[in-house]
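[1] quick one, structure for this:
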Amino acid sequence: MDLQSLILVVDDDPDLRKLISGFLGEHGYRVIAAEDAAQMRRMLDEHRPDLVILDVMMPGEDGLSAARRLASEAGPALIMLSALGTDTDRIIGLEIGADDYLAKPCNPRELLARVRAVLRRRQSAGAPSGNLYEFAGWHLDVVRRDLRDPGGTFINLSNGEFSLLRTFVEHPQRVLSRDQLLDYARGRDSEVFDRAIDSQISRLRRKINERTPAELIRTVRNEGYMLLPAVTRL
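    Predicted structure coming up:
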């Protein structure tokens, strides 16, 4: 499942919002929804989705206008849905800046395939070639499994601590639930985390706190954990 991608579905039809959101959720995506462009804007500011599925014909600001603003702001990937399925409408949508354009009604499986393709293209186009992450002066080399503090001192990590830290630097400034951390970390390591994830994070946090006074990993009550600083991939 692709748990790292967050999708925002924008459509004034509540039944269609529910159908699309449920189908994408069943296939591993995190999904949020908005009923119009104004609510979409609030969702964009609060959640920073990776992809927006946007209906063209909505009350208030229409989808084409909203799409123009998204493109001008270099926003998330965009798939437009419209009952206007002519070649001219599709060309207009793509020229505005949409990554894909799909006529309604559409097969949910086709939409899922388009979502996967758009996210792959975006990730491939923006993927750095390096394996070194920098955050708050710290450096993590995920190939060499080498963590250095801001002074350049090597910090020894267990397999579990390394897998968790790698998960955090690959998903910075996002609250990650225990289930998400388990899914990400278990995929890279055979070490069992189910009953030990809190203690693993406590040990990782202690090793970091010995070298810096700043809080880097925050516990978010009843939600999970978050790496606070921005991360740069070098």
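[2] for the rest of this, base every contact and every neighbour count on C-alpha atoms.
    OK.
[3] what ranges do the helices span in the chain?
    With helices called from DSSP state H, the chain shows them at 14-26, 37-47, 63-72, 87-96, 108-126, 159-170, 178-186, 197-209.
[4] another sequence for comparison is provided below:
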Amino acid sequence: MTAPLVTILDDEPEIRSILADALEDAGFRTMGFSRATEFEATLKSTTPDVCLVDLGLPDKDGLTLVHRLALELGSAVIIISGRAQVQDRVTGLELGADDYIIKPFDPAEVVARVRARLRKDRPAAPTSSNTARFNGWTAYFDRYVLEDEEGTETTFSHAEGEVLRLFLESPKRLISRAHMQETLGGAAGESFDRAMDVRISRLRTKLREDPKNPRLIKTIYGAGYIFLGDVRWG
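    Below you'll find the predicted structure:
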């Protein structure tokens, strides 16, 4: 099973090291960045499960970055900042952050918050199986991997996996945006809708769907989505 990936964006090497040590000891994978430009370049090929973001970045406004991540990435975003004013926390959360931790922090608390966020994001499953087969694909939710008929594997993120699992558990049934929001959590509105659009777009790419005429994940405009595959669990 591939451990969840946590990215750490902070310009202080000591803080990156402390967080990485605590998270890796707890079983997570980590990647650390000192500048937003490096972090954003990595996002073109990597989708983290949780992003830890400091607001005081040397090359970009942290709040602007948080807002973009919330809209486009589909990962959980936790701000870690020395800004302790109530208004800073409110602004960060309103812009799409999932949590806000004030410096100085206890590394154990950060680990606990990351775990809590991942638990909250994971939908309750009516089946205990972590393997689903559909239309020539096999999804391994314990390893975050999609495998085609030839055995070629493609990884997916925790965020993408929760959407895929929701589809696979309710095939050939309309899944409304409201149901997705209620099941997956998060505040309704533009931020949630954009996050879902990004996750579904990435899933279609990984399933090699034609974006103009997808076979499996169909958009029902104004209503939601329908997954048209034949699904077998176990």
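[5] returning to that earlier point: the helices of structure 1: which one's closest to Gly224 of structure 1?
    Each of the helices of structure 1 has some distance to Gly224 of structure 1 by Cα to Cα; the shortest is helix 178-186, at 5.8 Å.
[6] show me what Leu57 of structure 2 lines up with in structure 1.
    Structural alignment (TM-score structural alignment) places Leu57 of structure 2 against Met58 in structure 1.
[7] so stretch 79-89 of structure 2 corresponds to what in structure 1?
    Mapped onto structure 1 using TM-score structural alignment, stretch 79-89 of structure 2 spans residues 80-90.
[8] buried ones in the matching stretch?
    80-82, 89-90 (16 or more other Cα atoms under 10 Å).
[9] for the residue most central in space within structure 2, give its distance to Val86 of structure 2.
    Note on structure 2: the residue nearest the mean C-alpha position is Ser75, at 2.6 Å, using Cα atoms, centre = their mean. Counting by Cα to Cα, to the nearest Å, the separation of Ser75 of structure 2 from Val86 of structure 2 is 24 Å.
[10] please apply the same query to Glu162 of structure 2.
    Computed with Cα to Cα, the distance linking Glu162 of structure 2 and Val86 of structure 2 is 32 Å.
[11] mind naming the longest helix for structure 2?
    Structure 2, longest helix under DSSP H: helix 190-206.
[12] that helix vs helix 62-72, what angle?
    Angle between the axes of helix 190-206 of structure 2 and helix 62-72 is 60 degrees (criterion: axes from the mean of the first three to the mean of the last three Cα atoms, to 10 degrees).
[13] before we move on, back to that, let me know how buried the residue nearest to the match of Leu57 of structure 2 when sequence neighbours are not counted is, in neighbour terms.
    Leaving aside its sequence neighbours, Met58 of structure 1 sits nearest to Asp12 (Cα to Cα, 6 or more residues apart in numbering; 6.0 Å). Neighbours of Asp12 of structure 1 under the rule other Cα atoms under 10 Å: 19.
[14] before we move on, what about Phe154 of structure 1?
    With neighbours defined by other Cα under 10 Å, the count for Phe154 of structure 1 comes to 13.
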